[in-house]
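S.K.: Below are the sequence and a predicted model; questions follow.
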Amino acid sequence: VASVVIGKWARKRQDLTGQIFPVFWTSVGLIIILPVIASLIMGGPFTISYPEFGRFSITGGWSLEPEFLALLLGLAIYTGAFIAEIVRSGINSVSHGQTEAAHSLGIRGSFTMRLVILPQALRVIVPPLTSQYLNLTKNSSLATAIGYADITAIFAGTSLNQTGQAIEVILITMLFYLSISLLISMFMNWYNKRIALVER
C-alpha cells in the first residue's frame, strides 16, 4: 500500500517539479527489505525443512515433480516466445524519431524507454497480449497429457469417474475456464482503455 501511495505521490511531484523520485528502489525496500528486517528482529520465525533419507523414502524438504517441471518449462518457453515477439514488434512500431527527440531533451536511455517508448508501444502490445494470456490459460489444460493433475484432470477425470455425471462435470470444467477467461479479458480491456490516448 505504501508503494502505491509513494508511486502516486512521485508522479504528482514529477508533474509539478520535473524531478524524478526513485520509486522502484523505494518499492523494493518496502516490499522486500523491510519484511526481511522485521523477520530478523522477530527472531526469524521461519524454519527450513531439509530432505532426509527415511526408512522407506525421502522425508522433509520440497519435491519438484517432473510433470510440473515439464509443464512449466513447456508453457513458459512456448508462450514466452510469442510474448517476446509481441513486445518487440510493439516497440519497433514506435518511430525512432521519438527516441531521438527524447535524447535531444536530455532524457536518459532507461527513462526514454519507460516514459516515451513503452506508453506508445503498449497500444500495439496489449490487444495481442490479451490473446496470449487467454491461450496460456487454455493451454494449461494440456497438463493432463503429461500426467500432471491439474483442474481438468481433477474435474473431467477423478470427479467424472467417481460421480458418473458427465454433463454436470464437463459443464463445471467449462464454467471454470470461461470464468478465468472472462476475468482476464475484463482486466486487459480495462487496462487497454486506461492506457489509450485521449483525443482532445
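M.R.: Yep, it's here.
S.K.: rest of the way, CA atoms for contacts and neighbours
M.R.: Will do.
S.K.: My guess is Tyr50 contacts Gly60. True?
M.R.: Yes: with contact defined as C-alpha atoms under 8 Å, Tyr50 counts as touching Gly60 (5.7 Å).
S.K.: Point to the residue nearest the middle of this protein.
M.R.: Residue closest to the mean C-alpha point of the chain, counted by C-alpha atoms, centre = their mean, is Tyr133 at 9.4 Å.
S.K.: That residue sits in which helix or strand?
M.R.: For Tyr133, the host element (DSSP states H and E) is helix 118-139.
S.K.: Return the set of buried residues in that helix.
M.R.: Applying a neighbour-count criterion of 16 or more other C-alpha atoms under 10 Å, the buried positions in helix 118-139 are 118-126, 129-130, 132-134, 136.
S.K.: ditto for stretch 20-40
M.R.: Those would be Val23, Ser27, for stretch 20-40 by 16+ other C-alpha under 10 Å.
S.K.: same deal with stretch 6-19?
M.R.: Neighbour count says stretch 6-19 has Ile6, Gly7, Ala10, Arg11 buried, by 16+ other C-alpha under 10 Å.
S.K.: repeat for stretch 56-69
M.R.: Buried residues in stretch 56-69 (16+ other C-alpha under 10 Å): Phe68.
S.K.: Alongside the first one, take a look at this:
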Amino acid sequence: MSHRRPTVKGDLSFSNPAVRAWLFQILAVAVVLAIVAYLIHNTVTNLNNRGITSGFAFLDRGAGFGIVQHLIDYQEGDTYGRVFLVGLLNTLLVSALCIVFASVLGFFLGLARLSENWLLRKLSTIYIETFRNIPPLLQIFFWYFAVLRNLPGPRQAVNAFDLMFLSNRGLYLPAPMMGEGLMAFFVALVVAVVVTVGLYRFNSKHQIKTGQLRRTWPVALGLIIGLPIAAHLAFGPALHWDVPELRGFNFRGGLALIPELAALTLALSVYTSAFIAEIIRAGIQSVPHGQHEAARSLGLPNPVTLRQVIIPQALRVIIPPLTSQYLNIVKNSSLAAAIGYPDMVSLFAGTVLNQTGQAIETIAITMSVYLIISLTISLLMNIYNRRIALIER
C-alpha cells in the first residue's frame, strides 16, 4: 500500500500539487510571451533592414483610386482611412443581406423537408443536397459569369415602369432623398408606435381584469397611417425620389446595385440556406412527438401548433448551430475579392496593401475587423440563446 504525504497548509515545496500547477502555468505563460517577443523583435528588425516604416500613419494619406460602390461619400482623393470605412460598410452590407435571405430561405426549406407533400419534400431535398455540396466560390462564379454578366446591356435593360432597370451593369432603383418633412414624419411615426404600445398594454390589462376583449389593431392601424400622412400634409414630404435615367452608355442617378453584390448575395444566401434548412429540420424533429399530439388534442390548427408550440422549443436546439452559419457567412464574404466586389479584403488587404506596402498593418486591421464582427454576432446570439433557455427550478 502506497502512502501519500498529506499536503500541509502553507507548504511551498515542489511536492505540493497546487504549487506545481502554478509553476507550470507561469512557465507556459513565460514561454508564450518569449515566443511573441521574439516574433515582434524579428519582424521589427526585418522591417528596419528593408527600410519599411511601420505604423498607421499611412491611413491619413490619399488613396488616389476610385471605388465602384460606396455607402458613404467617397472621392479618389480621400484617405486610406476613408477606404477602410467604405470596405467595412460594404462587408457589413453583404453579410447582413446574406444573413437575412439565408435565414428566411433556410427556414422555409427546412419546413418543406418535413412536409407531407411528396413533391415539395423531394424538391427541397434536391435543393439542399445540390447547393450545400458545391463550393461557395464556384457558386459565386456561376451567378456572376453565367447569369448576371449575360444580362442585356444598359440600352436594352429590363425596364419596370421606367423606375427600375436591370442590365449587366447592375440593378438601378429610385434612391430616397431627404425632404423637408422628414423630422416631422419621424416624430409622428414614433408617437404612433408609442401610443399603440400603450394602448395594447392597457387593453391587455383590461382583458385580464374583466375578460372583455378589446381590439387594438384598428386604432393602431389608424394611428400608424394617419399621423404620418397628417405630418406629410402639414410639413411637406419626408422623402423625394431620385429616379435613374439612361444617359449615354449607362444609367445616372438613383441607387445602383452592382452585379458583384448581387452575385455574392445570391451565392452565399443559396449556399448557406441549405445548411440552415437542415438545422431547422433537426431542431423541429428534436421536439418530442407528444407535443404535437398534445396540441392536436387541444384542437390547435397546424400553423398555430408550429408557431406557438414547436418552434419555441426547437429554437433551443437551432440557435447554437445557426450562430456558426452566421459566422460562416461573414467569413465567406471575403470571397468577394474573386469577382472584384469592394469589401474589406479586396480593398484593404488587397489594393491598399499593394500601394502602401504596409502588409502587417493592413492584414492586422482586416483580421481584427472580422474578429470583432464575429465576436459581436456570437455575443448577440448567445444573449438570445440564454433568454430562451429552459430554467430548471
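M.R.: Received it, and whenever you're ready, just let me know what you need. Since the model is a prediction, treat every value here as computed from it, not as a measurement.
S.K.: against the second structure, where does the helix holding Tyr133 of the first structure fall?
M.R.: Mapped onto the second structure using TM-score structural alignment, helix 118-139 of the first structure covers residues 311-332.
S.K.: Mean deviation, that stretch versus the first structure?
M.R.: Taken over the aligned residues, the distance from stretch 311-332 of the second structure to the first structure averages 0.6 Å (mean C-alpha distance after the TM-score superposition for the first structure).
S.K.: any idea where the helices of the stretch 101-250 of the second structure begin and end?
M.R.: Along the stretch 101-250 of the second structure, the stretches classed as helices by DSSP state H, counting those that start in this stretch are 118-131, 136-141, 182-210, 217-235.
S.K.: right, so of those, which gets closest to Leu266 of the second structure?
M.R.: helix 136-141 (7.8 Å; C-alpha to C-alpha).
S.K.: what's the matching range in the first structure for the closest one?
M.R.: The aligned range for helix 136-141 of the second structure is empty, by TM-score structural alignment.
S.K.: Over to stretch 182-190 of the second structure?
M.R.: Using TM-score structural alignment, stretch 182-190 of the second structure pairs with nothing in the first structure.
S.K.: can you put the helices of the stretch 101-250 of the second structure in JSON lines and add distance to His41 of the second structure?
M.R.: Output for those, formatted as JSON lines (distance: least, C-alpha to C-alpha, whole Å):
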{"stretch": "helix 118-131", "distance to His41 of the second structure": "47"}
{"stretch": "helix 136-141", "distance to His41 of the second structure": "38"}
{"stretch": "helix 182-210", "distance to His41 of the second structure": "56"}
{"stretch": "helix 217-235", "distance to His41 of the second structure": "63"}
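S.K.: Looking at the ones you listed, which is nearest to Phe24 of the second structure?
M.R.: Taking these one by one with C-alpha to C-alpha, helix 136-141 is closest: 44.3 Å.
S.K.: follow-up on the earlier one: of all the buried residues of stretch 6-19 of the first structure, which comes closest to Leu175 of the first structure?
M.R.: Of all the buried residues of stretch 6-19 of the first structure, Leu175 of the first structure sits closest to Gly7, with 37.3 Å by C-alpha to C-alpha.
S.K.: For the closest one, list the residues it contacts.
M.R.: Contacts for Gly7 of the first structure (C-alpha atoms under 8 Å, 6 or more residues apart in numbering) come out as Val23.
S.K.: how much space between it and Val36 of the first structure?
M.R.: As judged by C-alpha to C-alpha, to the nearest Å, Gly7 of the first structure and Val36 of the first structure stand 22 Å apart.
S.K.: again with Ala143 of the first structure
M.R.: Distance of Ala143 of the first structure to Val36 of the first structure, given as C-alpha to C-alpha: 36 Å.
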